[in-house]
Structure formats: C-alpha cells, structure tokens
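[1] I'd like to go over a predicted model; first the sequence, then the structure.
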Amino acid sequence: MRDRPAEHCTTKERPGWLTLHARGGSLDEPDVVFTGRRQQHLSCRARTLVDAAEGGGGLAVRLDERHHYEIEVSGTRVRVVARVGSLRTVVAARSVPAGPVVLAVTTRPPTPHGPCTGPDVVSLGIEEPDGTFTELATLDGRYLSTEVAGGFTGRVIGVYAATGTVHFDWFDYEPLDR
C-alpha cells in the first residue's frame, strides 16, 4: 500500500498473474500487501480471480486500517469480514471447491434511500462455476464513508494478501450507473 517492494508484489512468479506475498496479518495493519484503485462510481462492481491455495487474501473495499470490508479466501473457505472502528467481525463464511475462485464486490444506492441510510450498500460474494453471483453479505456503506470515518481520500477497491502467497489472474472494475 505505502510501498511496493518486488519481494511482496510481482508478475514474474506466475506469468500472467499478480502474486502477492503477505506481510502484516490483515487489512488492519498499515503494512498489509494491498493494491487497488479508487472507487469512482456510486454504483460499481469489482471482481477478481484468486488462487489462495498457498495463503489467504482476497478483495476489499477499504477506507483505512479501521474501516474496510473484505471477502477473503483461504484454501476452501471464503469469509466476509467487516472492520468498523474498533469492531471487527466475520459476517459470513462458506466452503468452496479447491482451486481458483472469483470474488466480487458490488456497490449500489440503498433501497429505499432515506435519512437513516448510507450513501450505498456494499454486497460481497462469489461467482459460482456457472457464472451466477452468490451474495454472502450486504453491508451499509456509510461506515466506509469519509463523513462517518473521517479522512479525505475516499475508498479504494483492490486485492490483498493476508497470509502466505496469493495469486490473482485478473481484476476488473466497472461502473454500473451508466
């Protein structure tokens, strides 16, 4: 995040894939291995194909070390984790077949929208082998907003390694509010 040393972030180890070697233990750590892009649209979808057979990591929506949502795979287990201030909890978990898995995050305005709702809702899930999306959790986006959490840089969506070595074949981001 704050630097990109070759020993932690490479495209040479597995040609065509981004390989991340973890340091730190989670997105709560300031030296976590994370690479991402700014969320530029209220409604968007980000996806990645991840192979976490040698570690654990995944896809995250991140404001800072104390405010992030992530969907993480390790071996044959996927889990959604929410960190809001001093609270950190596993929101959902499920088993997946061994091998690479597509993780996805979608943001959309809440329905209905009102004074007690966030700017958006964040859905985290996986794509099944047949291409259908299975949502594991939907979380209020206000806790990842600068209005609630502070800061000024906004959200970043990207991939990270929490433990061991994690390989990412591709990452895509697309606006949904065209």
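    On my side now, so go ahead.
[2] For the rest of this, base every contact and every neighbour count on C-alpha atoms.
    OK.
[3] Spatially central, which residue of this protein would that be?
    residue 60 (1.6 Å; Cα atoms, centre = their mean).
[4] Alongside the first one, take a look at this:
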Amino acid sequence: MRMDEAHHYDLGFAGGEASVIARIGPVRQELARRTVPPGPVTPVVDIRTADLGPDTIAFSVEGGEPVAELDGRYPSTQVAGGFTGRVIGMYVTEGTAAFDWFEYLPATDA
C-alpha cells in the first residue's frame, strides 16, 4: 500500500515467511515477520477507519493472525502531501511470483 516512493507499507513473502516493511521518508524498517504455511497464500490488507483519529492498516495472510497493524497517517496526504491518495497493488522485487487475481472488497456493516 503506497502513497509515493517515500511513503509506503509493504507486505512481502520470501522463504516461508511474511514480513511487513514501512517506508516513511528516509526511514525504511522491517516491523514484523511471521511464518506462513507452504503453498499458495492469500495476502490480506484491511483498512479500518475511525471517526476520530487515524485509520489502521492491518496486514495478514488469509486465515491467520495479523502480521502487523500500522497507523494509516504516514502513507497519506496528511503526512506525505500530494492529492491522489493511496494506491494498492502487487509487485515482485526478487525472484518470481504468480498472481491469480486481485480483488477489492469494500467493508460491509454487520
């Protein structure tokens, strides 16, 4: 999930683990790492908004506990400036990967 080159959160998979990396300005830090089951995984990004205060961005693997939950202000126009807002997508930084689909599901009120 990214705002721009200097403001983004990444959920990565390598060597049987999922990791979350935050990039805020000049700082890049791996914040969390969890083991994932062998075979295909379904990454999940859940953005929860709040009436008062920042939104929360949770990264997980479908069916598992969150890998990390982060403050949504940092990759936003509030901190990074700009006007287009956040974007979400998939990319490969090393090796190969196969993406079967990408699906955006808006939250539903229960």
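    Good, I have the coordinates. Everything numeric in this text was worked out from a predicted model, so none of it was measured.
[5] Residue in structure 2 paired with residue 126 of structure 1?
    Mapped onto structure 2 by TM-score structural alignment, residue 126 of structure 1 lines up with residue 61.
[6] Please report how far its match lies from residue 19 of structure 2.
    Distance check for residue 61 of structure 2 against residue 19 of structure 2: by Cα to Cα, to the nearest Å, it reads 11 Å.
[7] again, but for residue 64 of structure 2
    From residue 64 of structure 2 to residue 19 of structure 2 the distance is 13 Å (Cα to Cα).
[8] Same check on residue 107 of structure 2?
    For residue 107 of structure 2 relative to residue 19 of structure 2 (Cα to Cα), the value is 24 Å.
[9] Neighbour count: the two, which is higher?
    residue 19 (20 against 9; other Cα atoms under 10 Å).
[10] mind checking what the more buried one lines up with in structure 1?
    Using TM-score structural alignment, residue 19 of structure 2 sits opposite residue 79 in structure 1.
[11] Once you drop chain neighbours, what's closest to that match?
    residue 93 (4.0 Å; Cα to Cα, 6 or more residues apart in numbering).
[12] Does the one you found touch residue 80 like I think?
    Yes: Residue 93 of structure 1 is within contact range of residue 80, at 6.3 Å (criterion: Cα atoms under 8 Å).
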